[in-house]
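Visitor: show me the folded form of this:
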Amino acid sequence: MKDWVRSMNGLWNIQPAQFAIEQVHNLSMADQKPGCCVCMIFFNEKADNFDWGDDDTAFSSSVSHVAGTSEDQRLRVLCPEMCFACSSDNPTPDLGNWAVGSDGRSPILNCVSCKIAVHASCYGEDPATAPEDWKCNRCKDEDWQAVCCLCNLRGGALKPTTTGHWAHIVCAMSITEVSFQDIKLRSPIDVTNISPARLKLKCYYCRSFIKTSPKYASCIQCSVGKCALSFHVTCAKAAGVMMEPSDWPYPVYATCCKHPFANRDIIRRGSLKGVSTGERVIAKHKNSRFYEAEVIGEREQMFCHVNFYDNSFSENLFPEDIVSHNISRDRPPAAGDKVKVLWTDGVVYDGAYVKDSFIKIYDVEFQDASVVTVKREDIYRKGEEIPKKVRTKLSVASDMRHQDFYGNQVIGEKHRQVTSRYATPSAENTDQSDSSSSEMKD
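Guide: Model (predicted):
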C-alpha cells in the first residue's frame, strides 16, 4: 500500500468514523504551509515561489490560530476568488472578497471542535464577527459522522449541500458542474448538475481498495493534453498531484502522476512552430476572445514575470510596468526581490519578481482592422488543434453566428470574462485540451 494511503488511515469513508483521527489530521494541516486546509490544494513546497517572510513563524505546533486578533494570524491566501465564483449561471460575478486585505492575507479561523484551520475568505466567514470559540458549519450541526459526498475522505473544511449532505470546499470548487449558491458564504453547495458521464469516472488512486462511493462522488481529470486520467480531488492532493488555479470553465488545473513536472505554459510552447508574416491564423483579441486574423509583423520583446500575494501572477508585464525599478536604465531585479507593479486599473500592487525573458511577439490584424500584439501561444495556425477551452471563445467579426476558421460551428457565449485585477492574456487561458476519445474531459 502506498505511503500516502497509509497517511490517510482512519479517514476513508469505508472505515468507521473516528472523529479523534479527523482532529489529529486537521491539526496537522493547520501547522503546515499555507495554514489553510482549503488553500492547501494549491500549495507545493518545491514549486512555491513566494518569499513567505514573517509568515514562516505562524507554522509551528506551538502557535494557536484564533480569528483575526493579531497581524501574525493573517496568512497569505492561495485561492483566487474566481475559483469560487466560476459559473455559467453567473456571467459577471463580483470577484472582490471583503475578508482579504490589500496584502493578499486573510485571518485564520480555527474550529474549536474539529480543529480545521481555514482562511475566513476561503470559508466564507466574516472575521469581524467570528468568536474566539468559533465552530465550522459541520460542528455547529454536531454531525460527527459527516462525509464528503464528492470524494472518499473525511476531514477538512465541509459545507452543506443542497441535497442535505456535506461536501469539501476544495472538491466543490474543482468540479465544473458544482457551484456555490451563495458565493460569499461558500454555501450551500449545489451538486445536482453533475453530468452522468462524470459520475461514471473512476478514481485512479482509490479505486483499487474502495469498491463503493457516495451517490455524488465525482472525479476531475488531468488537464495535460488529451490525458483522461481521473481522480478525486482529495485523493489526488494526498498522492502529490500538482494543482494550480486556472480559468473558467476549469477553475483548477491538475497534472496527474504521469506528468509530474508538466508546466502548462511550456507544454504548448515546446511544440509550437513559427508563423510567417501574411499567414492567416486564429488569434486572441484584447477582449479575451479568438478571431480570424492576419500576421503583419514580428519582433522580440522583454517581459517580466511577477508573483502577487494572492497567488495570482503576471508573466506579461512590460519593464515600465514595474514602477519600483528603472529596468530600462538599471539591471532587472533579482529573483525574489519585492517589486511594485502599476496595474491596468491604475493601482500599484506589491509582488515578488520571478524572472524576465525575451519572447518573440507578433502583430496581428483582425477583420475589423484592429491590430493587437500577441505571443505565439495565443495564435493557432491552420491545422493546429484548438483546445475545447479556446473553442468556447471563438467568435466572428459580426454578431451573427457563422462558420469559424476551421469550419466548425461557433459556440454561443455562456461563459464569463475573468475580471480579476491580476488577470492577464496569457497561455494559461489557452492550454486546456479536448479529449474526444475519453468519456469526458475536464
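
Visitor: going forward, measure contacts and count neighbours with C-alpha atoms only.
Guide: Will do.

Visitor: show me what the helix ranked longest in the chain is packed against.
Guide: Ranked by residue count under DSSP state H, the longest helix found in the chain is helix 19-30. Under the contact criterion of 3 or more C-alpha pairs under 8 Å, 6 or more residues apart in numbering; DSSP states H and E, helix 19-30 touches strand 117-119.

Visitor: sequence B follows; please return its structure for comparison with A:
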Amino acid sequence: MKEMVGGCCVCSDERGWSENPLVYCDGQQCNVAVHQACYGILTVPSGPWFCRKCESQERTARVRCEMCPLKEGALKRTDTGGWCHVVCALFIPEAWFGNVQTMEPIILKGLPPERFNKVCYICEESNRAAKATSGACMQCNKNGCKFHFHVTWQKGLLCEEAGTYMDNVKYCGYCSYHYKKLVGCTVLN
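Guide: You can find the predicted model right below:
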C-alpha cells in the first residue's frame, strides 16, 4: 500500500475536494500527486491510476522536461514526442495545450529560440550552474526585472493573477526580491 502524502505537483495545494480530488500515481517509486483538474484527468479512476510518465513505461533516464532540468513531477507528452511538466507549460506563455480538457499534448512549437538562451539565476545561486541554461526560462513578472528562472525552482513564488477581458487567469512568477514586495496575487505554494 502506497502512503498518500504530498500536495499537487502542479499547484502545490495539499487539499483535495470531492469535485476536484487529489489523485496519486500507483507507479513504482513514483511520487506524483495531482488534482483531477490540474492534470486533465477526465474521470477519476476507481482502481489504480498511473501518470503519463509511468503509463508510458519509458526508461526513467530518458524522460526529462524540455523546459527545465527537473525529471520528477507531473509530466505530459509534447507535440515533438518529448516531455514537459504541466506547471512549466502553464507558466511559459508561448506553450499551450493541444486539448485543454486533457491538457495534452503540450505544444512547444511556438516557443521563441531566445526563451532557451536565458540563464536561470536560481540554478546559478544554488551551485547548479551546469543546469542554468538547460531548457526554457520565464522572466520575473515585474516590469524591468532581468531575472530569469526555471518554473520548477520557483515553488512558492508562482502566482495566479486576475486576467484581462479574454483571460480569466494570468500565470506569472516573480524573482525572490520582487516576490517580497508583491501584493494582489494568489500565491501557489
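
Visitor: hang on, the earlier thing: buried set for the longest helix of structure 1?
Guide: 19, 21-23, 25-30 (16 or more other C-alpha atoms under 10 Å).

Visitor: cool, and stretch 21-41 of structure 2?
Guide: Buried residues in stretch 21-41 of structure 2, counted by 16+ other C-alpha under 10 Å: 22-27, 30-41.

Visitor: got a list of contacts for stretch 173-188 of structure 1?
Guide: With C-alpha atoms under 8 Å, 6 or more residues apart in numbering as the test, stretch 173-188 of structure 1 has contacts from 83-87, 97, 122-125, 159-162, 169, 172, 189-195, 218-220, 233, 249-252, 442.

Visitor: make a ChimeraX selection of the buried ones in the residues you listed.
Guide: The following ChimeraX line selects those of those that are buried, judged by 16+ other C-alpha under 10 Å:
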select :83,84,85,86,87,97,122,123,124,125,159,160,161,169,172,189,190,191,194,218,219,220,233,249,250,251,252,442
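
Visitor: show me the contacts of stretch 173-188 of structure 1 that map onto helices.
Guide: Those of the contacts of stretch 173-188 of structure 1 lying in helices (DSSP H): 83-85, 122-123, 169, 172, 233.

Visitor: aligned partner of Phe84 of structure 1 in structure 2?
Guide: Taking TM-score structural alignment, Phe84 of structure 1 has no aligned residue in structure 2.

Visitor: from Ile183 of structure 1, how far off is Phe84 of structure 1?
Guide: Distance of Phe84 of structure 1 to Ile183 of structure 1, given as C-alpha to C-alpha, to the nearest Å: 6 Å.

Visitor: check Lys360 of structure 1 too.
Guide: 40 Å.

Visitor: higher neighbour count, those two?
Guide: Between Lys360 of structure 1 and Ile183, Ile183 has the larger neighbour count (other C-alpha atoms under 10 Å), namely 19 against 14.

Visitor: show me the contacts for Cys111 of structure 1.
Guide: With C-alpha under 8 Å, 6+ apart, Cys111 of structure 1 has these contacts: 117, 133-136.

Visitor: what residue of structure 2 matches up with Asp182 of structure 1?
Guide: Asp182 of structure 1 maps onto Asn99 in structure 2, by TM-score structural alignment.
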